Structures are given as structure tokens and as C-alpha cells.
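[1] one predicted model, sequence on top.
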Amino acid sequence: MCGIVGIISRKPVADRLVDALKRLEYRGYDSAGVATLENGRLTRRRAEGKLSNLATLVGEQQLDGTIGIGHTRWATHGVPSVANAHPHATKRLALVHNGIIENYRELKAELETEGAVFESQTDTEIVAHLVTRELERGLPPKEAVQVVLARLEGAFSLAFLFDGEEELLIGARRGSPLAVGEGEGEMFLGSDGIALSPFTDTVRYLEEGDLAVLEHGRITIFDQHGAEVTRAVKRAGGKAFYVDKGNHRHFMQKEIYEQPEVLSHTLGAFVDMTTGRTRLPKDQAIDFSKVRRIALSACGTGFYAALVGRYYFERYARIPCDLDVASEFRYRESPLADVDLALFVSQSGETADTLASLRYAKGEGLATAAIVNVEESTIAREADHVFPTLAGPEIGVASTKAFTCQLMALAALAIKAGVDRGVILPEREIEFTRILAEAPRLANEAIRLEGAIEALSRKMATKKHALFLGRGFSYPLALEGALKLKEISYIHAEGYAAGELKHGPIALIDETMPVVVIAPHDRSFEKTASNVQEVAARGGEIVLFTDAKGAASGIVDGAELIVLPDMPEILTPIVYAIPLQLLAYHTAIQMGTDVDQPRNLAKSVTVE
């Protein structure tokens, strides 16, 4: 996750910008930079690598500006380099950006026909040129930004610094978080409260579509329709921001809302969005053309991510996969002679059963790889190859953003494997990577369904049991949705492949049994629709997660509908996971349980 910080002050800000960025190092980054106004003129300092490199540069080439912005970058578009580091600038402005601009290629082509020259490979730089064009046409800064925001597709947050404007910063968010704060004669903006904690305990979190204008002594916030609005002030001591929930009630809710941003950064580790080509993270090298079979293993939510991964690898790369719960893998004594890669999935990288399984695989002479969220973990250190999920710290015990980032990593790896094996041709690879780049925006649209899901949760909270059904990619989601519900609400829930309904679970159906069906209008939809009719015929209460085409099919009257946006099949596990998380979350709130720390559970299971 990239980091953003901005300061308006009466004293130099460069050193404090760098210090604030250090508090965002936990998000991961590969370069950093700051921009200030020196005598009204834009000046930048950027460095590849660690923040210490930027700090040294700022120390050697002193900046005295009293207004500025800073950024830590994790590469999505373009390699880590000084040229690709933020802030990006034109003669009129500098800006920093988190997220992905999905339609940047079209916008860049438009600008190039007008003579624009680009210095970087990033999607961010096109925003700088677009706003500059509006400024040259005579629009004031705020209006220029608003015009450009209306043309951008994707999930992102942005902060702007304007040449000659020594008392003006503008921030905007759509999908990625952004906060603004007030101090003694100073104004601040940042990715979260952690960045602002040294400076102020008065923070406002921008809501979806907000634009904030920061001036000396005043912060003015406009909603997505351009109306001036007030956002609630959150107050806390500086140290409290280290575990800050922002404007969310629980860490779990905050982490659900972070998914558009963290998905974009996970994608950036596996795809060069400039070329549309897949890649392996730095220093990793696997030739999937030589992989005959993959053994996948994990625990809990990670196991369900691995189950989706099996679908991905087998469908898109045509590599057969074995899948085991980690606690069974090493004791099953499966013959591994034709397995060329053992792949393990773990949020913490410390899960005892998963670690033991990795060591068993290594003992059998297999190449090992790990998809982990903590790159310094034991599993990451002991695996031959490490694939990071870049979800950032996940405080809530029930995994949310780590799960969807695991799915993103698995999807990108499967596409890379398909390319290596010649199953996916170059043109199709570019099509797939463009599809994956839509995930942050679609995740954001899924989050917007929270109101309808909260209303649904009031009914769910009155139940004692629930069934979750799905086919194909939706089967692992049925398992994960059931797990989430029982983890934090303590309602007994089971997930099944929809085709298994008649083989036992249908005996449970009556008018008191809610049946949650995950059914995007994909190749399995008609089969799932038949199962839904079977449930309806027995009086079951049906909750249907589908898309517009699925909803319009009218497969059953009286079903509770949660309608998600249309999307390619490869994205459905990632995006449909989010409303299932929200259903569990709000049901748990209705039940009055401890959402972030449910009874009997631990975040990292370090014993067998």
C-alpha cells in the first residue's frame, strides 16, 4: 500500500514529510519522494529504495518550503525508479497517487495527440497532465481537479500541490482512503491517521467521492456531487493512531474497506501495468512450463483461497493441482513424484500446520513457494519462492483483505503460468491483466452495497443455522462465506457445492433455514438456478448474490437479492467475497459479538 502525506505550515515541512512517511513504511514501498514550493516554485526530491535514501537526499539538498506533499510508492505501472517515483509534476502542479487509473491508456493516447510528453511509465502522470490542461484553459485548481476526476476510472486517492499556490492543497478519494487533519496553524492530509499522528489528534476521514480543499486555517470538503459537506471529527492521542480504526466501528470493517487499495498494490507485484505483462515479484524465478503438477496446502481461509487457486491454475494454465488442508498434508504421505511445486498460502506466515507441511515438502525434495502477507515470517524465510500479498497489517481475527489479496496473487500467478506454458497467448495475457486491473473499482462498487447487506443482516441474526451454496469459482466462496458467519456471529453455517444439495443438505431445508446462494451469471448459473428452485420448493429462505442478468432471470420469486456489477468470471471470487464479508460483519454486530476478537480464535495459529 502506497502512502500519502501533505502539510500546509508556516515553517519548513520537508523533514516532517519524510518523518510522516516513515510511519507508513509498514505499507510496503520501493521508492519515495517529496515536493514543496520554494519561493512559490515547485521543487521535488525523489529516491529509489529505502526512505533513508530520500532522507539523505533531502538533508543534502535542503528544502525550505512551508507547504508540501510526500509519497511512498509500490510499483504498479513501471519499474521502481526515480523517474517513476512520486510526486509526478508538470510546470503547473505536483501530485501523489494511490490506486490504479484503469483508463489511463486511453487518456494518455488523447494527451499524446495534443503533444504531451511523458517522463514516466506510470498511470499517475496522466492525471498531472489532464489537470494541467484544465488549468491552462483557465479553470481554478479545484474546478480543474473536479473536471478531471469525472473522467477517471478506477479506485484511487490523490493529493495535489500547485505552483504558485503556497496556501493550497487538494485531496480526493474514490476507493482508497484519505484523511485530513488540523493543527496549530497547520493543515494536513494523509493516507490514514498513522501518518498524521505526530502532528494532530483532530482528523476527518474523507468519504467515498469526497474532495478536500486545504488552506491555512480552513478545510472545505465537497462530496461527489460537488456539494459542501461536513465530515465528523475523530479525536485520539497520537499513539492511538498506531491501531487506528479511522471512521470505522471495527478493524474488520476498516479492513474490508481497504480492499480496493490493497488489491491494486498486490496486482502491481505481479503485473507490469505499463506493458500489460505478468511477472514474478523481485528475485523470484519459476518456469511454469516445467511444472507438471502443483501441490497446494493451507489452513482456514487460506485453504479456501488455495481452492480458488486450484480452479485458476487448472482452468487458465492447464496445470493439475492437488489440494490438502495443511494439517492433513504431511500425514497423508501422498506420493509426490510428479509434483514439481508445492505452494503454501498463509496470512501470517507462521501457521504451524502450514509451516510443518512446507518443511515436509522440502524434505521430499520439492521446490516450495509461499503466498504470505508477512514477508519476514518463518514460512517466507524458509520457502524457495515468496509471493507477497501486500495487504498491510490485518488486525481483525477474521481474514478479509488478506483473503482477497491471496486470490489476486493466485489469479496473476495462474495467468503467468498459462503464458509460460503457451496456453495463454500474448494478446490474451494483456486482456487478462486489464481485467484484473478492474478489481479495485469493482471491489469499491461491492462495498457500496453495505446498506442493503446491513438490512439483510437483521434477518440473518434471528437464525440459528445457515447454508451457503455455490458452483465453480463460487463453491470456495460458499465455504468461505459460511466460515466468516460462524467465526464472528457464532451462527452455525455450512458451505456446500450446489450440486451436492440433493446428497444430504436438502434434508435441512425448511421455512426457518436461510440459504445463501452465490450465483453470478456464469457458465454454472443455470445449474445453480435449478438448485435454487429446489430450495424454494421446500420453503427455504433464499438470499441470492448475483449480477443484473442473474437477477433479471427471475429464478425464484421472493428471494432476497444482492445485485453486484457485471464482471468477467476470473474476478468473481475476489469481488463476491466482499459482500459475504459484510454480511458476516453486520450479522455479528446484530448479535452483539466481539467482531474483531471472536471467542476461542487467534489471528495466527502457531501450534498444531
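    Ah, there it is. Numbering: from 1, shown residues only.

[2] only C-alpha atoms for contact and neighbour calcs from this point on.
    Fine.

[3] give me the number of residues near H465?
    Using other CA atoms under 10 Å, H465 has 20 other residues around it.

[4] the closest residue to F432 other than its chain neighbours and A409, how far apart?
    Setting aside the residues directly before and after it, F432 is nearest to I415 in space (CA to CA, 6 or more residues apart in numbering), at 7.5 Å. Distance from I415 to A409, counting by CA to CA, to the nearest Å: 10 Å.

[5] please apply the same query to G422.
    Look at G422 and A409: by CA to CA, they are 20 Å apart.

[6] the more surrounded of the two?
    Neighbour totals were compared for G422 and A409, and A409 leads with 26 against 12 (other CA under 10 Å).

[7] secondary structure element for the residue nearest to F432?
    Taking DSSP states H and E as the criterion, I415 maps to helix 401-420.

[8] counting contacts, what elements does that helix pack onto?
    Helix 401-420 sits against helix 259-270, strand 277-278, helix 300-312, strand 367-372, helix 426-436, helix 572-591, with contacts defined as 3 or more CA pairs under 8 Å, 6 or more residues apart in numbering; DSSP states H and E.

[9] alongside the first one, take a look at this:
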Amino acid sequence: MCGIVGYVGTSKSIEVLLGGLRRLEYRGYDSAGIAVIDENGDLQTRKRAGKLATLLGDLESNPLANGATGIGHTRWATHGGPTDGNAHPHLGDDGKLALIHNGIIENFSELKQELLSDGYVFDSETDTEVAAKLLGREYGRTKSLEQAFRNTVQRLEGAFTLLAVHRDEPGLVVGARRNSPLVIGLGDGENFLGSDVAAFVEFTRRAVAIGQDQMVAIRPDSVTVTDFLGAPVQADEFEVAWDASASEKGGWSSFMAKEITEGPDAVANTIRGRIVDGLVQLPDLDGIGDAALAGITRIVIVACGTASYSGILGKYAIESWSRVPVEVELAHEFRYREPVLDSTTLVISISQSGETMDTRMAVQYASEHGARVLSICNTQGATIPRESEAVIYTHAGPEVAVASTKAFLAQVAALYLFGLHLARVRGTLSDQVIAENCAELVAIPEKLTRVLESTDSIAQLAGWMADTRAVLFLGRHVGYPVALEGALKLKELAYIHAEGFAAGELKHGPIALIEPGQPVFVIVPSPIGQPELHKKVISNIKEIEARGARVLAIAEAGDAFVPPLADVVLPIPLAAPFFEPLLAVAPLQIFAMELATAKGLDVDQPRNLAKSVTVE
């Protein structure tokens, strides 16, 4: 969840570190700090609880001397509350060494007791300070930061990314990772480390991802990657597909507003080059191959939160098109129930960051038990794609706001591409039908743009509802996961009670929640595309209207049945059934954002949430 940046190069380390931390703010944090080996060879640190602005204000009033080597961190409190003392960096070797840490060190208690027995004194409640003191002790024995670091990480258990510097070895930053992301940025006379590429993309788009249980040492003119035992590792370089400007607001009121508007591009970029002559082409799947796909008898989609709702939409489409049974599992439940897997099972993981720990553990479990593994991910060089046999990268660009919007659309588009490809491999759809569905998908960006151009009424509606305490969402078939996503967005952003239901469940209990004035969003299927379901949803609307509910309908423009029954109608263009959700979800995303804004809340960084959940 936290942000990490490291730098060696010229005398601009403070600017690089603070710029990297600013671009990593989206990951969620409650304190920030930096450590710099300054031009005089002294190690200086500054850290403050609160947002990065607090640290910046401190540095402005009491500057640090700049230098060519440094590390920076934004912390999300785990061991110990968000205080100045618990913020990173933490010190070792009598203040000559600084260390920062993402993750959780599970055996910190026994290590701390060992150090206490040796006479060490601790200034914080964190597990991180234990690692810093342990590293300092090892440095005293080895007089080599690399060797001391290697000895230290071998003793740690849990999930961690660690970066460290030592006053006596300026021009060197060491890092290591286990179950937590770390990426190298390759520069000219300077090199970088980051918890993701946003940390350094302002300075270089050349990157190298570090693998599990690997360690890195960066100097201005060299990068060395080894395993924890010191054996050299061949690390592959890749180019970041976006530049620093893509992660800037660019005049928008929030990153979320910007990213919702980028939804059409996210879909267009994800399908670009993958639909050729009306048919799907996915060279991304070469790691599994058509022969293996033809033999798949079962698919399990593993994901968390918003990604799991994209998975439900994928389930409906893939089953319909390829006739392969599909299950959708919450990744954090998957391995604990000991599912039955074999080589004819395909596990599809979905993660925007590619570092979601719950999902990564599910992927590892699936691989260990003989299943084939495909990942859908938005982040190059991330861990989950590297640990999968094949990957379909979405091309949504950086998503900075914590609550996912455009990445959800790109994930659905990727799942639909896979479903149509699998249908061709299995021969369950004709080329003509596949081409018709591809044409529907290609048309989505333009239709979605039209939806986004007509949002004034949504902002007005949200303003009227700023004091609302609970909202319900109803949908059938592909409208059901849209209802779930609409409710989640409202919980995340506006901090009010919201629930999504399958509309058919209404009379099985939830109708008891309906009282006069209760707002209920209803996702109405097209009367042309799904006439039977349309009739049933209209009946649902009548049921709740009769009990005094305030009906807010998302319906096809021109649907004559809805306006007489609904208090508000948010129209969307006509689309085939499986493609309606890509249009229907946008008004719900906008509503959640506007309602949160009307309440004066931070839509980019909701309380208690982080963009990348890297602990299980």
C-alpha cells in the first residue's frame, strides 16, 4: 500500500524523492519521510505524520542540505499509529543508516527480543525499526552494506520491500523484495528504485522489475540484481508505456474526474490491435496456446472488489460465448477453501496493479496445484503477470484515484476479448457472430463518450442527495454486477450505506428495506435486447414504487416504459446486452464522485483505503 522511492545520481536527490512521493500519494498513506546523504557526507532524515504537504512545509521552513543519494517513503500504519516517531525512515548503526519498508515483518517480535537482549533501545512501535537495528548490527560486523543487507533479509519473514542507505557508502542504495513490489528505473548517470514506475517516470521510462526474493544495489553508473543468497539474476528491461503527464490532473478537479473521462480511451486502447478483420487476435495468450485452451473444462476467475465485479460480467459473457463453466471467487477466500484444480482448469486473475496480495496468493496456489493461469493486469512488470503463464494487459494508463473507474472498463473489455477468442478456439460461435460482437465492443468508446457528455443532471441529482444516508441498487443479469459496483463506489467515496442486489432477490428479503423516500437505483435492461428481463425489472420498479421508493433508473434512451415509473431517468445509448454495462456503470461512478464532492470529501484518497493492497 505504501510508496517507496530511492535515488542515486546527481545532487538533486531531495527533488527526485519528493516528486516520486507525490506521484505515489495515490497508494494511500498517513505519514511521509525522506533520508538523504548530503553533500557533506552526513545522513539527514525528516519525517512527519499526515499528508505529504506536512512534510513539504517542514522542509520549506527548515531545509535539508541536498545530496546525490536518498530514499523516501509514504507509510500506511500497521505496527504503531501514524505518528512522527513511527514514520519512516528508521535508523540503525547509531544513526548512520536509514531504512524504509513496505509490508509486514511477521517475525519482528522475536527479532526485537533478540535485539533488546543485546542492549538495543527502540524509539518506535514499528516492525520496521527492528529491521533497521538488525541491519545496523550486521553492518557493524561486515562493514559492507550489501552483505549486511543480504544477511538481514534472509532472517525476515512476511511481506516486505526494503530500501536502505548508509552514510559510509554514499552513492549506493540497496533494496529487496518479498511479496511486495519493487521496480528499478534506469537513467543516464543516475538510477532509481520505486514501489511502482510512477516513482521515477518523470525521469526515465526504462524499467526493470525485481522478482521474488531478489535484492538490488544501485549506483549512479551500475545496477546489480541478485537473489537473497547472492547469486546473479538476469532481470528483463521494459519500457513504461506512459509518461509523467499521464499521472497529472491536467486541470481536472480530481484524478477521479479525469479518469472517468478517460474511460472511452481505456476501452479503445485495450482493444486496439486485438481486433483484426472483425476477429480477435490475442498473441498475449501464446504462453498457454490454443490447444490448451481447447481442452479447458472449467474457468475460475479470482479477484477482489471492483475487479471481481468485472469478473462476474466476464463470467456471463464467457459462458454464453464459449460454453465453458465459469466461477468467480474472491481471491482472499480462494485458497483457504482448498478448491479442486487440475490442468483442465484455467484460473484468470484480475488486478489493476498486478500486486494485490490476495490475488497473488490465489495465483500461486493455482499454479502449485496444476491449473493453467492467465492474468489480466494494467501494470507492466508487476508480480502477478510475471507469475502467470500468460497475460492480457489492459491499456488504461495510470489510475491514480483509489476507487477504480476506467480500469474496471478496461478489465471488462479484456475479458470480452478473451471470451470471443475462446469461442473461436472451441468453435462455439461462428466468425460472423464473433465479428458482430467485436463491432459492438469497438462501438463502445464513442457511445461512452456520449454518456460522459451528458452528466450535468447527475451532478445536480447528487447535490440534492448530499444528506442521503442509504442508497440501494438493483439489477438483473449483467445489470447485477453493475449494481454491486455502483454500491461499492458510493461506500468508498461518500461513506454512506449502499447495497447492490440482484433484482430477483428483492422479494426474498431486501424489499423490507423499502420505505417512503428510499433512493433506489435500478439498472434497466434494453426492451429490445432483453425483452423478458426488461418486463421483470419493470415489475420490480412497480413493487418498490408502490412502497414509496424514489426510483432512479438507468435505461436505454427511448425506453417508453421507464419514465412514467421513475423519478429520475439517466439515459444510455442502445447496445447489445453484454455491452450495456460498459455504458450503465459510468453514471453510477459519476454519481458517487459528485455525491462525495457535495459532502466535501476527498474523492481521490478516501479514508482508510489504499490503491494497491499489498498485504493479505
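    Thanks, I have it. Just so it is clear, the model here is predicted, and its values are computed rather than measured.

[10] out of the helices and strands packed on helix 401-420 of the first structure, deepest packed?
    Of all those, helix 259-270 has the most neighbours on average by mean count of other CA atoms under 10 Å, namely a mean of 29.

[11] tell me the mean distance between it and the second structure once they are aligned.
    On superposition with the second structure, the mean distance recorded for helix 259-270 of the first structure (mean CA distance after the TM-score superposition for the first structure) is 1.5 Å.

[12] give the next helix or strand downstream of that helix.
    Remark: after helix 259-270 of the first structure, the chain's next helix or strand is strand 271-272, criterion DSSP H and E.

[13] what's the closest of the helices and strands packed on helix 401-420 of the first structure to E487 of the first structure?
    Taking CA to CA, helix 572-591 is the member of these nearest to E487 of the first structure, at 8.5 Å.

[14] would you map the helices across the stretch 351-500 of the second structure?
    In the stretch 351-500 of the second structure, the helices defined using DSSP state H, counting those that start in this stretch lie at 357-368, 383-386, 406-426, 431-452, 456-464, 479-494.

[15] ok, which of those helices comes nearest E248 of the second structure?
    Nearest to E248 of the second structure among these is helix 406-426 (15.5 Å), distances taken as CA to CA.

[16] can you check which part of the first structure that closest one sits on?
    Helix 406-426 of the second structure corresponds to residues 401-421 in the first structure, going by TM-score structural alignment.

[17] same check, this time on stretch 361-370 of the second structure
    Per TM-score structural alignment, the counterpart of stretch 361-370 of the second structure in the first structure is residues 356-365.

[18] show me how far the matching stretch is from its chain's centre.
    31 Å (CA atoms, centre = their mean, to the nearest Å).

[19] for that stretch, buried residues please.
    Residues of stretch 356-365 of the first structure classed as buried by neighbour count (16 or more other CA atoms under 10 Å): 356-362.

[20] need those in CSV (columns: distance to P568 of the first structure).
    Below are those laid out as CSV (distance: CA to CA, whole Å):
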residue, distance to P568 of the first structure
A356, 37
S357, 34
L358, 33
R359, 37
Y360, 37
A361, 35
K362, 37
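
[21] ok, back up a step: Serialize the helices and strands packed on helix 401-420 of the first structure to JSON lines and add fields for distance to V180 of the first structure.
    Conversion of those to JSON lines gives the following (distance: least, CA to CA, whole Å):
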{"stretch": "helix 259-270", "distance to V180 of the first structure": "18"}
{"stretch": "strand 277-278", "distance to V180 of the first structure": "36"}
{"stretch": "helix 300-312", "distance to V180 of the first structure": "35"}
{"stretch": "strand 367-372", "distance to V180 of the first structure": "32"}
{"stretch": "helix 426-436", "distance to V180 of the first structure": "31"}
{"stretch": "helix 572-591", "distance to V180 of the first structure": "26"}
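
[22] so what's P510 of the second structure up against?
    By CA atoms under 8 Å, 6 or more residues apart in numbering, P510 of the second structure lies in contact with nothing.

[23] again, but for the one 3 residues further on
    L513 of the second structure makes no contacts at all, as judged by CA under 8 Å, 6+ apart.

[24] next: P571 of the second structure.
    Taking CA under 8 Å, 6+ apart as the test, what P571 of the second structure contacts is 451, 554-557.

[25] list the ones among those that the first structure also has?
    Retained in the first structure: 554-557, out of those (criterion both residues aligned by TM-score structural alignment, their matches' CA atoms under 8 Å).

[26] ranges for the helices of the stretch 501-608 of the first structure?
    With DSSP H, counting those that start in this stretch as the criterion, the stretch 501-608 of the first structure has helices at 525-537, 548-552, 572-591.

[27] for R274 of the second structure, find the nearest of the helices of the stretch 351-500 of the second structure.
    Closest to R274 of the second structure of the helices of the stretch 351-500 of the second structure is helix 406-426 (CA to CA; 7.9 Å).

[28] give me the buried positions along the closest one.
    Across helix 406-426 of the second structure, burial judged by 16+ other CA under 10 Å covers 406-426.

[29] mean deviation, it versus the first structure?
    Counting by mean CA distance after the TM-score superposition for the first structure, helix 406-426 of the second structure comes out at 0.7 Å.
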